[in-house]
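1. Need coordinates for the below:
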Amino acid sequence: MANCDNLFREFNNTIKLSEPKKNSLRTSRNSLREKVKDKFKEKGGYDLKFHWQGSFAMNTIILPKDDDYDVDDGAYIQGEKIPTESIETLHNWLMEAAEEHTTLPPKDKATCVRVFFKEKYHVDLVLYHKKTNSRPQLAHKNAGWTDSDPKEFIEWFNARSDDSGQLKRVVRYFKTWADELRGEMPSGLIFTILATNNIRFNDRDDVSFLETMESIHTTLNSQFVCYRPTTPANENLFGGYSETRKKYFMDRLSSFIQSGKQALELPNQKDACPKWQKHFGERFPCNLAEDKLEDSKSFDAPAFIKSDARSADQE
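-> The predicted model follows:
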């Protein structure tokens, strides 16, 4: 049976964000934060606090095939009273700060202001209001101030992660597959929830990924839902999917599962690798695949080891 674990690990090294890129992001973020902080102090006398959120904060961010990636940064207005200014006005302040910071024009969206950088990434500035001992409220241009707690989601994810970092790698594999297909594939948030709820830990990443796909397929075949586990809780993220879009995803998931099963049954990496590369794209490292017979052996899943969110990830 072909063991492609080392190819998956090398693939993970290719698709995850490198430390130089992370450092570049942090530098851009810090400078942008200062601009936003000064703007809100000048315009409304507000003191802001900031928190990374989303895939960067959870360390599941990937480098897309077109090299254009995004990160989310939460800006929190502190205080017991909701700001008197309209959300439209507050977004305009974010826009002004962004325009003063970069030469590329920002984009005002319902839930954020998107700031573009010439290094081919963008930062989504998401504005919140935070009372003491209360959940944050998102400044949504259409829905008003709505409950939303991205830090709660990060804590939920970290509590279910393993010390070896396999869950984070599996999430990256799903995101890279979606990036390869583009189109009507689920979002990174949906894949993060599905993978976390259905993860099948194993010493081998190829086996873990295949068995997690199978678990997701079984779950969605029974009931095609994906509920957000944190505030706003119980929102079905598949709620707006048409039957056509559901079928599109399930058909591609079934096809990937079939290829994964075939890959595991083949005698060597050289024969098995194209089965994985067919779905992951050309970045999956078939150039490293070896043409030698694998020993037949069991790949039963080991006991799950719960991660302490404070510990370093073994990636």
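2. switch to C-alpha atoms for all contacts and neighbour counts from now on
-> Fine.
3. end-to-end on stretch 272-291?
-> 10 Å (CA to CA, to the nearest Å).
4. what's in contact with it?
-> Contacts to stretch 272-291, defined as CA atoms under 8 Å, 6 or more residues apart in numbering, come from residues 2, 4, 7-8, 10-11, 14, 173, 176-177, 180, 256, 259-260, 262-264, 266, 268-271.
5. are any of those residues buried, and which?
-> Among the contacts of stretch 272-291, the ones that count as buried by 16 or more other CA atoms under 10 Å are 2, 4, 7-8, 11, 173, 176-177, 180, 256, 259-260, 262-264, 266, 268-271.
6. Take these and keep only those in helices.
-> Those of the buried ones among the contacts of stretch 272-291 mapping onto helices are 7-8, 11, 173, 176-177, 180, 256, 259-260, 262-264, 269-271, per DSSP state H.
7. please give me the structure for this one as well, since I'd like to look at both together:
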Amino acid sequence: MSVFDCGQDMTKFHNDEITLSKDEQDEMRKRRNIGRRRLEIGLDEEEHRQPELTCSQGSYAMHTMVQDADCDYDIDDGIYFAEDDLVDELGLPLTPQEAKERVCAALSRDKRFTSHATVLLKCVRQVYNEGYHIDMPVYRIREEDDGEGGVNEIYELAGNGSWEASDARATTRWFKGVVADLNKAKEGRGDQMRRVVRLTKGFARSRVDWKELTTSGIVITKLVVDHFVPSEGRDDEALLETWKAIRDQLKKSTQVAHPVNTSNLAEEGNAKVSFFKEKLDWALGELAVLEKGCTRSEARQAWDSVFDTDYFENLPEPKEEDKRAFFIPASQKSDVRHDGNGRFG
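-> Below is the predicted model of the structure:
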């Protein structure tokens, strides 16, 4: 059954209300760099060694961050130390807790912030006065003999009481690889999938009281990648059909596998995934009107209801030529906003 065409409406909504503008991207980069500089200065003042590398990860690195009216942004920046540099004054190796505390102490030397950095289970978090926060997972780099005269580097995260084999960069490579493969198969398909990820994350956080109850961005990303249904020139239809596929899968199981590790992102019965499934099921009920011969006004009201906005209803009526051909040629598709032609992703 055909779906009422709100393709242009959805593209405008994504560009105006969901993805970050060029100015916002630049601001995120500035905030990340400020956090890195604070850590560098703090470690020098504490007379500790600097990390071997720092690497953006999560939605920032995948280019799937979405706008937030409360400036509740989560910037993930992995801190990687050589194993020999994570030792105490006696040369004894630091525990995962001690490694995180070292980073936390270095960040906390800057007294200009209302909130001190805090140690969490798997990262160090610094909350900024503007509302956003930077999470710094702490890693150590171990070297192991590969058995052939060479060396393998093993990356381990300072977790809750143990060093856990982990490297978030592999997850970023996985996602970017999927996008690239889809784009090779069909120009713009991977870019559409990234937009569907952003739109789905925007929906999942569209109400303030949902934010703490719904599942994480990486779980949503994995679900979209696994169940993405492309629709050339129609982000609205791609979003709707992808949501249906995700809903159907979550009815069978709320377990979500990790894209690169043997562990799961979510286990069976996970409360946050279950909450997301419940809200997705509700949204699809609201959007059922799109397949029942509705009017444009009814279609826009449905999307407004789902995203808790009045954006769609306030859009102007499409021009006559748009009504005859309500799609975007593949050659014109990109994640571009009307703010200096900034591109994100």
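8. ok, back up a step: so which of the ones in helices among the buried ones among the contacts of stretch 272-291 of the first structure would you say is closest to L48 of the first structure?
-> T176 (34.1 Å; CA to CA).
9. And that closest one? What does it align with in the second structure?
-> The pairwise alignment with the second structure assigns T176 of the first structure to G202, based on TM-score structural alignment.
10. can you check Q137 of the first structure too?
-> Aligned partner of Q137 of the first structure by TM-score structural alignment: E156.
11. Contacts only, for the most centrally placed residue in the second structure.
-> Nearest to the geometric centre of the second structure sits S59, at 2.9 Å (CA atoms, centre = their mean). Counting by CA under 8 Å, 6+ apart, S59 of the second structure touches M65, I75, D76, G217, I218.
12. R29 of the first structure now?
-> Contacts of R29 of the first structure (CA under 8 Å, 6+ apart): V123.
13. same check, this time on R135 of the first structure
-> Contacts of R135 of the first structure (CA under 8 Å, 6+ apart): D147, S148, D149.
14. ok, so of those, who is nearest A195 of the first structure?
-> D149 (20.4 Å).
15. hang on, the earlier thing: next one: the match of T176 of the first structure from H258 of the second structure, what distance?
-> To H258 of the second structure, G202 of the second structure is 22 Å away according to CA to CA.
16. Then R112 of the second structure?
-> When R112 of the second structure is compared with H258 of the second structure (using CA to CA), they lie 38 Å apart.
17. For the counterpart of D236 of the second structure in the first structure, give its distance to P186 of the first structure.
-> Under the alignment (TM-score structural alignment), D236 of the second structure maps onto D206 of the first structure. Per CA to CA, D206 of the first structure is found 21 Å from P186 of the first structure.
18. the more surrounded of these two?
-> Between D206 of the first structure and P186, D206 has the larger neighbour count (other CA atoms under 10 Å), namely 24 against 19.
19. just checking, that one is part of a helix?
-> Yes. With DSSP: H, G, I helix; E, B strand; the rest coil as the criterion, D206 of the first structure is part of a helix.
20. Give me the secondary structure label for G74 of the first structure.
-> strand.
21. That one touches L127, doesn't it?
-> Yes. Between G74 of the first structure and L127 there is a contact at 5.9 Å, judged by CA atoms under 8 Å.
22. When these two are compared, which one has more neighbours?
-> Using other CA under 10 Å, the more surrounded residue of G74 of the first structure and L127 is L127, with 25 against 22.
23. Would you mind finding the match for the more buried one in the second structure?
-> Under TM-score structural alignment, L127 of the first structure pairs with V138 in the second structure.
24. check contacts around its match.
-> G78, I79, Y80, F81, A99, K100, V103, K122, C123, V124, L157, A158.
25. what do you get if the cut-off is 7 Å, keeping everything else the same?
-> G78, I79, Y80, K100, C123, L157, A158 (CA atoms under 7 Å, 6 or more residues apart in numbering).
26. The last one: neighbour count?
-> Per other CA under 10 Å, the neighbour tally for A158 of the second structure reads 24.
27. can you pull out the helices in the first structure?
-> Going by DSSP H, the first structure shows helices at 5-15, 19-44, 55-58, 87-101, 150-160, 166-181, 188-198, 205-222, 243-265, 269-280.
28. For the shortest one, give me the average deviation versus the second structure.
-> Think helix 55-58 of the first structure. Superposed on the second structure, helix 55-58 of the first structure shows a mean distance to its aligned partners of 0.3 Å (mean CA distance after the TM-score superposition for the first structure).
29. quick revisit: how about the match of L127 of the first structure, nearest residue that isn't a chain neighbour?
-> Nearest residue to V138 of the second structure in three dimensions, chain neighbours excluded: I79, at 4.9 Å (CA to CA, 6 or more residues apart in numbering).
30. residue in the first structure matching the one you found?
-> Match for I79 of the second structure (TM-score structural alignment): A75.
31. Identify all contacting residues around stretch 59-72 of the first structure.
-> Residues contacting stretch 59-72 of the first structure (CA under 7 Å, 6+ apart): 15-17, 52-56, 120-125, 168, 171-172, 176, 179.
32. Throw together a PyMOL command that grabs the buried residues out of the residues you listed.
-> Per 16+ other CA under 10 Å, the buried members of those correspond to this PyMOL selection:
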select buried, resi 15+16+17+52+53+54+55+56+121+122+123+124+125+168+171+172+176+179
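33. Neighbours of A299 of the second structure, how many?
-> 24.
34. K247 of the first structure now?
-> For K247 of the first structure, using other CA under 10 Å, the count is 12.
35. Over to the one 3 residues further on?
-> By the criterion of other CA under 10 Å, M250 of the first structure has 17 neighbours.
36. Quick check: closest non-adjacent residue to it.
-> M250 of the first structure sits nearest to H217 (CA to CA, 6+ apart), 7.2 Å away.
37. In the second structure, what sits opposite the one you found in the alignment?
-> H217 of the first structure maps onto R247 in the second structure, by TM-score structural alignment.
38. Same check on F11 of the first structure?
-> Aligned partner of F11 of the first structure by TM-score structural alignment: F13.
39. Could you report the separation of its match from P259 of the second structure?
-> 29 Å.
40. T172 of the second structure too?
-> Look at T172 of the second structure and P259 of the second structure: by CA to CA, they are 10 Å apart.
41. Go ahead and confirm the residue nearest to V138 of the second structure touches Y139.
-> Yes. Using CA atoms under 7 Å, I79 of the second structure makes contact with Y139 at a distance of 5.9 Å.
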